[in-house]
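Colleague: Provide a 3D model corresponding to the input given below.
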Amino acid sequence: MADQPKVFLYALSTCGHCRHAREFLDSNQVAYDYVYVDLATPEERNKILEDTKELNPRRAFPCLVIDDGAKVIVGFKEDEYKEALGL
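Modeller: Next up is the predicted model:
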């Protein structure tokens, strides 16, 4: 199996699409890190939004970032996730 890409998910704790994205990643055994932006402290949230404004200018969630921004998928689009992750 090829090396798995570095995967990070920006999500909201109350977002159904974010939950589906995590369930998809988990069920496909994709190693990933994530943060619930809405549960971060105000300072952390501001830093996250500032750090990701070029990747996700609309600040929509979920936002899947692969290999430090080589590929970014905003929203949960199963077919795009599969293609980007080689599933």
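Colleague: drop to CA atoms for contacts and neighbour counts, all remaining ones
Modeller: OK.
Colleague: what's the end-to-end length of stretch 8-16?
Modeller: Using Cα to Cα, to the nearest Å, one end of stretch 8-16 lies 18 Å from the other.
Colleague: run this one through as well so I can compare:
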Amino acid sequence: MKHIEFWYWQLHDPVSGAPARSTCRLTEADALRRDPHASRVPESCEVRVLLRHPDDYLPSFALRSLSSSRGAGHNSTAS
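Modeller: So this is what the prediction gives:
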């Protein structure tokens, strides 16, 4: 598993140059891509865990139910 930090950022509006807080949390790379002078809003960090495999997002009972329904569908078309 991989832990990623997401923060609210103080960014500068590209048109007006006025400082504004980001409307959502961003990674450091995303924030600095938008504004090279961006700064983190203190105490706004949220650590998210990224799972390695997409199947990790589904509970195991859902995976069992998917595989059993696929098997049933496959058998019914073969007959």
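Colleague: just give the TM-score of the two.
Modeller: TM-score of the superposed chains, computed with TM-score structural alignment, normalised by the length of structure 2, equals 0.20; 30 aligned residues with a Cα RMSD of 4.5 Å.
Colleague: the strands in structure 1, which residues?
Modeller: Assigned by DSSP state E, structure 1 shows strands spanning 7-11, 33-36, 63-66, 71-74.
Colleague: can you tell me which helix in structure 2 is longest?
Modeller: helix 60-78 (DSSP state H).
Colleague: if you count contacts, what does that helix end up packed against?
Modeller: Counting contacts by 3 or more Cα pairs under 8 Å, 6 or more residues apart in numbering; DSSP states H and E, helix 60-78 of structure 2 is packed against no other helix or strand.
Colleague: who are the contact partners of E83 of structure 1?
Modeller: Listed by Cα atoms under 8 Å, 6 or more residues apart in numbering, the contact set of E83 of structure 1 is empty.
Colleague: and if you look at H3 of structure 2?
Modeller: Neighbouring residues of H3 of structure 2 by Cα under 8 Å, 6+ apart: 47-50.
Colleague: okay if I get those residues as TSV plus neighbour count, secondary structure and distance to I4 of structure 2?
Modeller: TSV is the format used below for the contacts of H3 of structure 2 (neighbours: other Cα atoms under 10 Å; DSSP: H, G, I helix; E, B strand; the rest coil; distance: Cα to Cα, whole Å):
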residue	neighbour count	secondary structure	distance to I4 of structure 2
V47	12	strand	6
R48	11	strand	5
V49	11	strand	6
L50	13	strand	7
